[in-house]
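In: Using only what follows, build the 3D model:
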Amino acid sequence: MNESKKDQSHDDGHDIDNNMHDMSPGEVSKAMQQPRDLFNSEDGEVDFRGVSWQGAAILIAKFQIGLGALSLPSTFHVLGFFPGILCFVILAIMTTVAGYVCGNARRYYPHMHSIGDAGELLFGKGGREFIGVIYYIYLALVAGAGMLTTSVAFNALSEHGACTMVFVAVACLASFVVGTGFRSLGKIAWLSWVGVAGIVFAIWITAIACLAQSRPAAAPAGPIKLDIRVFPKATFIQAMSAISTQLFALGASGTFFSVSAEMKNPELFTRSLICGQSFIVITNIAISSIMYAKVGQYLASPALGSAGLLIKKISYGIALPGLLVTAILWSHIAAKYWFVRILRGTRHLQSNTVIHWTVWIGSMAVTVVFGFIIVGVVPFFNDFLSLVGALINPVFTNVLPGFMILFFLAKNPSRAGDIVEDVEREESMSAMNWILNAFKAYRNGWTAVLMLVGAWFMILTGFFIIVGGTYSTTLGIRASYNNGAVTGVFSCGDNS
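Out: A predicted model of the protein is given here:
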C-alpha cells in the first residue's frame, strides 16, 4: 500500500478517535457497531479498490452499451422517430438519476456492495435476500445473453461453421477463464476499453455503410418504401415491447454499487457517471437516428446486419471482442455478488486463502454454467430475455432507486463520518414508516419537493413498465409458439 493511502487511513482513524473522545460510553458503543467500508482492510492481500474514475467511467459505458444498443434503432420504427427519441431521453434521465443514487449511496453507507444491500437498508433482511436473488438471476441472464450474442457473431463470421451451442460453450469457457483470472474490477477495467471501442466502431461502420448504400440491403427488388414514421403507428403491446427494449439498453444502474465499491476515490463517482452515461446516450441517439433515417423499416435486429452480408461480417468481426467482454463482465459481477455475500466480514474476502479461491472459482463456475444452461434450455430465449427485462429491469432502474430517494428524504443521513447522529436517527424510525415520513420533505424547500415528485414518478413508471412490458412480452411468446418460430432446446441452428 502506498504512503498516501497509509496517511489517509491514519488520518481517518485519528479523526474517529478524536470524535470518540467527545462521546458518552453509549455513543461510543453505537459508533463501534456502525458498518465499516467493505473493502477497507489494511492487511488485505487482494486490492479491490483499484478502479480510477476514468476506469469507472468506461465500466459504466460498457455496462450500458452492448446487447440493448444493437436492438435500439428498431424501436424508433415502432415508437415513431420523435416519440422514440423523447422516450429514450426520459428513460436516460431516470436511469442516470438511478445511477447517481446507487453509486453515491456508499458515501453514507460504506458497507454496501450491491443493490441487495440496499434492499436490506430499505426493507430489512428479508428484502436483502429477495432482491439479492432476483439481482443475481438478472446478472446471470444478461451474461448468458452475452454468450448467445457472441455465438451470433461466430455464426456470422464462419457462415455457421459449427453447432451454435459449441460457439456458446466457447464464449462460456472464455468468460470463466478470463472472469476468474481477474478478481477485481480494477484489473478487468482495461477490457472494457476494448469492449466499448469494438461495439461502438462496429455500429458506426454499419451506420456509415447504410448511408453509403443507394437502397437498404434487406429491401426487396423493385420500388421500396422506407416507411419512416415521425409519429407511432403501433399498438400498445408493440409500444410497450419497444419501451422495454430501450430500458434494457440503459438498464445497468443496479451494477453501479459494485463499480463505486471498487473505486480508489468513490467520491468521484458522479464524474464517472456523467462521462460514461453521456457518451452512451449521445452515441445511441446519433447512430440509431442515422440508421433509422436511412434504412427505415428494413432495419435488422441486431442492427449489425442492416448493411448487407459483407458489412455484417466486418461489423461482427470488430464487435466480437466487445460482445465477449459483455459476457465476461456480467459473469464477473454476478459471481462477485455471491463471493462477497459469502465471505463478507471474514479475513478470506481479501486474503489468498483456499476458502477465498474456492468460493471465487465456484461462484464463477456456477454463474457461467447457469447462463449456458438458460441459453440452451429456454426455446424462446430472445422473448424470455425481453420478459426478464420488462419484469426485472425496472426494479433496479426505477422502483428501488425511487424508494432509495424517499429513504434519503425521510432519513436525511449525514456523511458516513457523522456516525452517532445517523445511528440515533435510524433507531428513532421504524423500518417502514420512512415512506410516509418522506412526504414531509416538502417542508425542506422546492428541491426536496422535486426529489419527492421525481421519486414517485420513477416508482410508478417502473411498475407501469413491469405490468405493461410483461403483458406484451407474454403475448409475444404465445405468438412465437403459434407461428412455429420456437425451436427446440440446445438448438444447433444458425442464429445469425
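In: Please count neighbours and contacts with C-alpha atoms only from this point.
Out: Fine.
In: so what does the longest helix seen in the chain touch, helix or strand wise?
Out: With DSSP state H applied, the helix covering the greatest number of residues in the chain is identified as helix 115-158. Helix 115-158 is packed against helix 164-181, helix 309-343, helix 354-377, helix 381-391, helix 400-411, with contacts defined by 3 or more CA pairs under 8 Å, 6 or more residues apart in numbering; DSSP states H and E.
In: for whichever helix or strand comes after the first one, packing partners?
Out: For helix 164-181, the succeeding helix or strand toward the C-terminus, using DSSP states H and E, is helix 185-212. Contact partners of helix 185-212 among helices and strands, from 3+ CA pairs under 8 Å, 6+ apart: helix 53-64, helix 269-295, helix 309-343.
In: quick one: buried residues of helix 185-212?
Out: Of the residues in helix 185-212, those buried by neighbour count under the rule 16 or more other CA atoms under 10 Å are 185-186, 188-189, 191-200, 202-207, 209-211.
In: before we move on, back to that, looking at the helices and strands packed on helix 115-158, which is nearest to G476?
Out: For the helices and strands packed on helix 115-158, the distance to G476 is smallest for helix 381-391, at 7.0 Å, taking CA to CA.
In: For V101, give its distance to G254.
Out: Separation of V101 from G254 (CA to CA, to the nearest Å): 10 Å.
In: actually L226, not the one I wrote
Out: 38 Å.
In: So for those two, which residue has more residues nearby?
Out: More neighbours sit around G254 than around the other of L226 and G254, counting by other CA atoms under 10 Å; the figures are 27 against 16.
In: Please generate a structure for the following sequence too, so the two can be compared:
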Amino acid sequence: MDTEQSNQRAADVEKAAASSQLTQLATDKAPTTGGHDVDPMANRVEDGVEYQSMTWWQAGMVMVAETISLGILSLPQAMSTVGAVPGLILLLFFGAFASYSGLVIGQFKLQHPHVHSMGCAGQVLFGKWGGIVIGCAQFLFYIFVMGSHILTFAICMNTITGHGACTIVWMMLGTALSLVCTLPRTLKHLSYFSMASFVSIIGAVMVTMVAVGISKPAMQAAKLSGGGGDGALSFRLWPSDDVTFVQGFLAVSNIVFAYAGHPAFFTFISELKNPRDFPKALAFLQISDISMYVIAAIVIYYFAGDSVASPALNSAKPVVAKVAWGVAIPTIIVAGVVNGHVGVKYLYVRCLRDRDDDLMHQKTWRSRAIWIGMATLSWLAAWFIAEVVPVFNDMLGITSALFASWFTFGLSGIFWFSMNFERREIWYHVRSRGSWSWKKTILLLVNLVLIAMACILCVVGLYASISSIKEHGATKKPFSCSA
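Out: Got it, this is the predicted structure:
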C-alpha cells in the first residue's frame, strides 16, 4: 500500500513538473494573458465543479452537435448554385483545410495551457486589446448563431403545426428551451444531449434523402417544363450561365459556414480529461461531417435538382417535410445550446478566472446565479436580435464572413507562425532553425494559404452579403407573426 502511495505521489509530482514546463514554454514564446498561467478549468477547490471531465468521444459528440446542424441543411442548394463537380471539390477542399486548422488549434492549446477561448489566444498573439477585440468578435458571432437557431426552431414549429401559433410565441419557446438546456455548467452534461442531436440530424437527413429519392422533384420539374421526365435536366455538373458572382460566393460561404465549429475548440479542449486526446475527437468530427455533407448534398441535389430548397428538409413533400422537421428538433435545440454554452462560458471565465476564491468552480448559489444570469441575458440578446433585425439572415452572412473565415482558417495560420517564429528586434526568425525541414516548408505554404483564404472569404463574403441585402431588402418585419 505504501509503495502504491509513493508511486502515486511520484506520478503527481511528474505531472505537475510537466505542466510547469508547458507553462514556462508558453510564457517564453509569447506574452501571457494577464498573468494567467494555467488552464482556468483546472479545479482548485475541494469538491468543486469538475470541468475537465470529458473523454475524447464525449468531446467528439459535442463537436459534432455544434458543427453538423444548420449547415448541412443549406448544402444541397449551395451545390445547385455552383454545380455538382465544383460543389464536391469545395466540400472536400474546405473539409481538409478545416481538419488541419483544427489540429493547429490543438497544438497551440498544448503550448499555451492557459488559453481557453479565441479571445485568450488573441491576447497571446496581439496583446490585451487584441484579446478584447477577438473575444468580443467571438461572443458576437455566437449571439448571431444562437439567434439563428431560435429562428430555425420557429420555422420548424410553423412547418409542423401549419402556423398554429404566432412566430413570436415559437421563438420565445425556443429561447426558453435553449436556456434551460444551457443551465449545466460542464460540457460533459451537454455530451449526453449531443448524442440525441447526432441521431436527430442523421435521422432528419435520411428521411429527406429517402423522400426526395421516392418523389424525385427534379423529374417532376422536368416533366412540367417539357423535358420528357429526364431528371438530369435540372442536375448540373457545372454552374448555369445565369448564376451571378454574388450568388456563387454566397453558396461558397454556406459551405465554409458548415465547417465553422472552430471558435469553440479551445473550450472543448479545456474540458477534456486529457487535452492530448483532442486529435481523436477532431478526427471523429471531421470524418463525420465531411462524409455526411458529401452524401447529403449530392443525393438530395440529384433527386431535387434546381428546385432544392434551403433548408433542404423542405424539398420533401409537405407531410414528409413535417416528419423531417420533427426529427430535426433535437439537433436544432442542442446545436444552439452548445454554441450558447461556449459563448456564456467565455463571459463566465473572463469575469471570474482572476478571483482568489475560484468562484467559478464552487457549487454555491452565488456561482450558479452568476452562470444563470449570464446565460439568461445571452439568450435574451440572441432572441431580441433575431426578432428585431429585418435582414437577420443576411446579417448572419456578414458575421460569418467577418468572423467564421478567420476563426476557421486565418487565425490557425497565425497560430502556426507564432509557434514556429519569434520576433527579434524588427524582424521574425525561426524559433529552432536546426529543426527546420522540407516538411516545415510545406506547412509554411499551407498556413499562408489558410491566411490568404481567410482574407478572401472575409472581404469577398462581406461584399456578397451586403450586395444581397441591397438586392433583397428586408425579409421580415420586427416582431412579426409571420415566419
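In: Overlay them and tell me the TM-score.
Out: Here the TM-score for the pair of chains, by TM-score structural alignment, normalised by the length of structure 2, is 0.89; 459 aligned residues with a CA RMSD of 2.7 Å.
In: sorry, back to before: let's have the helices and strands packed on helix 115-158 of structure 1 in CSV, adding distance to A118 of structure 1 and mean neighbour count.
Out: Shown next, in CSV, are these (distance: least, CA to CA, whole Å; neighbours: other CA atoms under 10 Å):
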stretch, distance to A118 of structure 1, mean neighbour count
helix 164-181, 25, 21
helix 309-343, 13, 23
helix 354-377, 21, 20
helix 381-391, 19, 22
helix 400-411, 8, 23
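In: Can you say which of the ones you listed is nearest to I115 of structure 1?
Out: When those are ranked by proximity to I115 of structure 1, the top entry is helix 400-411, at 8.4 Å, counting by CA to CA.
In: so that closest one versus helix 115-158, what angle?
Out: Going by axes from the mean of the first three to the mean of the last three CA atoms, to 10 degrees, helix 400-411 of structure 1 is angled at 160 degrees with respect to helix 115-158.
In: Give me the contacts around helix 400-411 of structure 1.
Out: The set of residues that contact helix 400-411 of structure 1 without belonging to it, under CA atoms under 8 Å, 6 or more residues apart in numbering, is 98, 101-102, 118-119, 122, 425-426, 434-435, 437-441, 448, 451-452, 454-456, 458-459.
In: 6 Å instead?
Out: In this structure, residues lying in contact with helix 400-411 of structure 1 by CA atoms under 6 Å, 6 or more residues apart in numbering are A98, W434, N437, A438, A455, M458, I459.
In: out of everything not next to it in sequence, what's closest to the third one?
Out: When you say that, I think you mean N437 of structure 1. Here the nearest residue to N437 of structure 1 in space, its sequence neighbours aside, is A410; by CA to CA, 6 or more residues apart in numbering that works out to 5.3 Å.
In: The one you found matches what in structure 2?
Out: In structure 2, the residue paired with A410 of structure 1 according to TM-score structural alignment is F421.
In: same thing with I361 of structure 1?
Out: Using TM-score structural alignment as the criterion, the counterpart of I361 of structure 1 in structure 2 is I372.
In: how near is the residue lying closest to its match once chain neighbours are set aside to S400 of structure 2?
Out: Excluding the flanking residues, the one nearest I372 of structure 2 by CA to CA, 6+ apart is L183, at 6.3 Å. For L183 of structure 2, the distance to S400 of structure 2 (CA to CA) stands at 26 Å.
In: And for N420 of structure 2?
Out: Summarising the geometry, the distance separating N420 of structure 2 from S400 of structure 2, computed by CA to CA, is 29 Å.
In: before we move on, back to that, possible to save the helices and strands packed on helix 185-212 of structure 1 as TSV with distance to A303 of structure 1?
Out: Output for these, formatted as TSV (distance: least, CA to CA, whole Å):
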stretch	distance to A303 of structure 1
helix 53-64	16
helix 269-295	9
helix 309-343	9
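In: So which of those is nearest I90 of structure 1?
Out: Evaluated over those, closeness to I90 of structure 1 peaks at helix 269-295, with 11.0 Å, by CA to CA.
In: Next, the mean deviation of that closest one compared to structure 2.
Out: In the superposition against structure 2, helix 269-295 of structure 1 averages 0.8 Å from its aligned positions (mean CA distance after the TM-score superposition for structure 1).
In: what does that helix correspond to over in structure 2?
Out: The aligned range for helix 269-295 of structure 1 in structure 2 is 278-304, by TM-score structural alignment.
In: Repeat that for stretch 75-89 of structure 1.
Out: Mapping stretch 75-89 of structure 1 onto structure 2 (TM-score structural alignment) gives residues 78-92.
In: tell me which residues in the matching stretch are buried?
Out: 78-84, 86-88, 90-92.
In: Secondary structure and distance to I469 of structure 2 for the residues you listed - can I get that in TSV?
Out: As requested, the buried residues of stretch 78-92 of structure 2 are arranged in TSV below (DSSP: H, G, I helix; E, B strand; the rest coil; distance: CA to CA, whole Å):
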residue	secondary structure	distance to I469 of structure 2
A78	helix	18
M79	helix	22
S80	helix	21
T81	helix	19
V82	helix	21
G83	coil	24
A84	helix	27
P86	helix	26
G87	helix	24
L88	helix	28
L90	helix	25
L91	helix	26
L92	helix	29
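In: okay, these in a markdown table with distance to I160 of structure 2 next?
Out: As requested, these are exported to a markdown table (distance: CA to CA, whole Å):
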| residue | distance to I160 of structure 2 |
| --- | --- |
| A78 | 25 |
| M79 | 26 |
| S80 | 26 |
| T81 | 28 |
| V82 | 31 |
| G83 | 31 |
| A84 | 31 |
| P86 | 34 |
| G87 | 31 |
| L88 | 32 |
| L90 | 33 |
| L91 | 31 |
| L92 | 34 |
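In: ok, for the residue nearest the centre of structure 2, nearest residue in space, not its chain neighbours?
Out: With distances taken as CA atoms, centre = their mean, the residue of structure 2 nearest its centroid is G261 (2.2 Å). Taking CA to CA, 6+ apart as the measure, G261 of structure 2 lies nearest to T67, with 5.1 Å between them; neighbours along the chain are not counted.
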